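S.K.: just a sequence and a predicted model for now, questions to come.
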Amino acid sequence: MDFAERLKTLRKQANLTQKEIAEKIGISQPAYGDWERGTKKPTQENLVKLAKIFNVSVDNLLDNNIEEDELANVEVLFRMASDGLTDEEKATFREELIEFMKERKKAFEENKRE
């Protein structure tokens, strides 16, 4: 998944519109739309703002190694186990699930080589 797709996915998961994200960052909606279309890239400063809005690290925001199926699996696990958590706890839990899946995938790939 490229950055533009990841950005759109995170925005939809957060139930926010392009306009709402743009306002939080301090840019226009069309400028934000360019990021989701992949025609322009945000500055480092705006990447940090995006990461804070979505409660993910900048590395996670830019990560291209998580495949769509893996994200779907994370979302299912997340929904099943996050009832009753605060928004902050949910954000942390989601990121930890993604990191766990990456580590497990890496371990499985290493076992295949042995």
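M.R.: Okay, I see it. Numbering: from 1, shown residues only.
S.K.: CA atoms for contacts and neighbours, from now on please.
M.R.: Will do.
S.K.: which residues touch the spatially closest residue to residue 18 that is not a sequence neighbour?
M.R.: Nearest non-adjacent residue to residue 18, counting by C-alpha to C-alpha, 6 or more residues apart in numbering: residue 29, 6.0 Å away. Contact analysis of residue 29 by C-alpha atoms under 8 Å, 6 or more residues apart in numbering lists 18, 19, 21, 22, 23.
S.K.: likewise residue 101?
M.R.: residue 70.
S.K.: picking that back up, neighbour count, secondary structure and distance to residue 102 for the contacts of residue 29 - can I get that in a markdown table?
M.R.: A markdown table is the format used below for these (neighbours: other C-alpha atoms under 10 Å; DSSP: H, G, I helix; E, B strand; the rest coil; distance: C-alpha to C-alpha, whole Å):
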| residue | neighbour count | secondary structure | distance to residue 102 |
| --- | --- | --- | --- |
| 18 | 18 | helix | 29 |
| 19 | 16 | helix | 32 |
| 21 | 19 | helix | 28 |
| 22 | 17 | helix | 30 |
| 23 | 13 | helix | 32 |
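S.K.: just give the number of residues close to residue 91.
M.R.: Residue 91 has 17 neighbouring residues, counting by other C-alpha atoms under 10 Å.
S.K.: what about it, distance to residue 33?
M.R.: 24 Å (C-alpha to C-alpha, to the nearest Å).
S.K.: does residue 16 count as helix, strand or coil?
M.R.: The local conformation at residue 16, judged by DSSP: H, G, I helix; E, B strand; the rest coil, is coil.
S.K.: okay, pairing it with this:
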Amino acid sequence: MSGIFSQKLKNYRKELEVKRGEKVGQVKLAGELNVSRGIIGDLERGTRTPSKKFLVKLVEHSGKSIDYWMDGLEEYEAPNTVDLILDKMIETGLITSSELSDDVWNIIKEAVKLEVDRKLS
């Protein structure tokens, strides 16, 4: 497993502590991300690879890009923008069947454009 991700996660907790002026332990961060403390501990020790679902939560919580969090995870294929958007729309109930509204299609088109730009740069 990559020690780079585990160090980034530890550093993120320290950044939160400085920003908030209070201790942000594994239990607190786990609660804010709605995961177990064990998951945070395993990720910080480098004995676990983050799931796509966890990465989505971490990106939303931290405001840091998926590329920031994925850098250094050699054995893991980063989810692309479209994949992340679809997962979030399904999770929030915006997509409940294969019948997609115009609003959903517009969001998907924007995600595809972002992914194309990322691949071309």
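M.R.: Everything's here; your move. Computed from a predicted structure; not experimentally measured.
S.K.: among the contacts of residue 29 of the first structure, which pair sits farthest apart?
M.R.: 18 and 23 (8.6 Å; C-alpha to C-alpha).
S.K.: can you map out the strands along the second structure?
M.R.: Read by DSSP state E, the second structure holds no strands at all.
S.K.: now the aligned partner of residue 35 of the first structure in the second structure: closest residue in space, sequence neighbours ignored.
M.R.: The equivalent of residue 35 of the first structure in the second structure is residue 43 (alignment by TM-score structural alignment). Once flanking residues are discounted, residue 43 of the second structure sits nearest to residue 6: 5.6 Å by C-alpha to C-alpha, 6+ apart.
S.K.: the one you found maps to what in the first structure?
M.R.: In the first structure, residue 6 of the second structure lands on residue 4 (TM-score structural alignment).
S.K.: what about its match, distance to residue 38 of the first structure?
M.R.: Residue 4 of the first structure is 5 Å from residue 38 of the first structure, by C-alpha to C-alpha.
S.K.: and residue 93 of the first structure, by the same measure?
M.R.: 28 Å.
S.K.: cool, and residue 18 of the first structure?
M.R.: 14 Å.
S.K.: and the helices in the second structure, which stretches?
M.R.: 3-20, 26-33, 37-45, 52-62, 66-70, 81-91, 102-120 (DSSP state H).
S.K.: what packs against the first one?
M.R.: Counting contacts by 3 or more C-alpha pairs under 8 Å, 6 or more residues apart in numbering; DSSP states H and E, helix 3-20 of the second structure is packed against helix 37-45, helix 66-70.
S.K.: pick the most buried one from those.
M.R.: Stretch with highest mean neighbour count among these: helix 37-45 (a mean of 18; mean count of other C-alpha atoms under 10 Å).
S.K.: for that helix, what is the distance to the chain centroid?
M.R.: Offset of helix 37-45 of the second structure from its chain centre (C-alpha atoms, centre = their mean, to the nearest Å): 15 Å.
S.K.: check the mean deviation of that helix from the first structure.
M.R.: On superposition with the first structure, the mean distance recorded for helix 37-45 of the second structure (mean C-alpha distance after the TM-score superposition for the first structure) is 0.8 Å.
S.K.: got the angle for that helix vs helix 52-62?
M.R.: Relative orientation of helix 37-45 of the second structure and helix 52-62, computed by axes from the mean of the first three to the mean of the last three C-alpha atoms, to 10 degrees: 80 degrees.
S.K.: show me the longest helix that occurs in the first structure.
M.R.: Under DSSP H, the first structure gives helix 87-113 as its longest helix.
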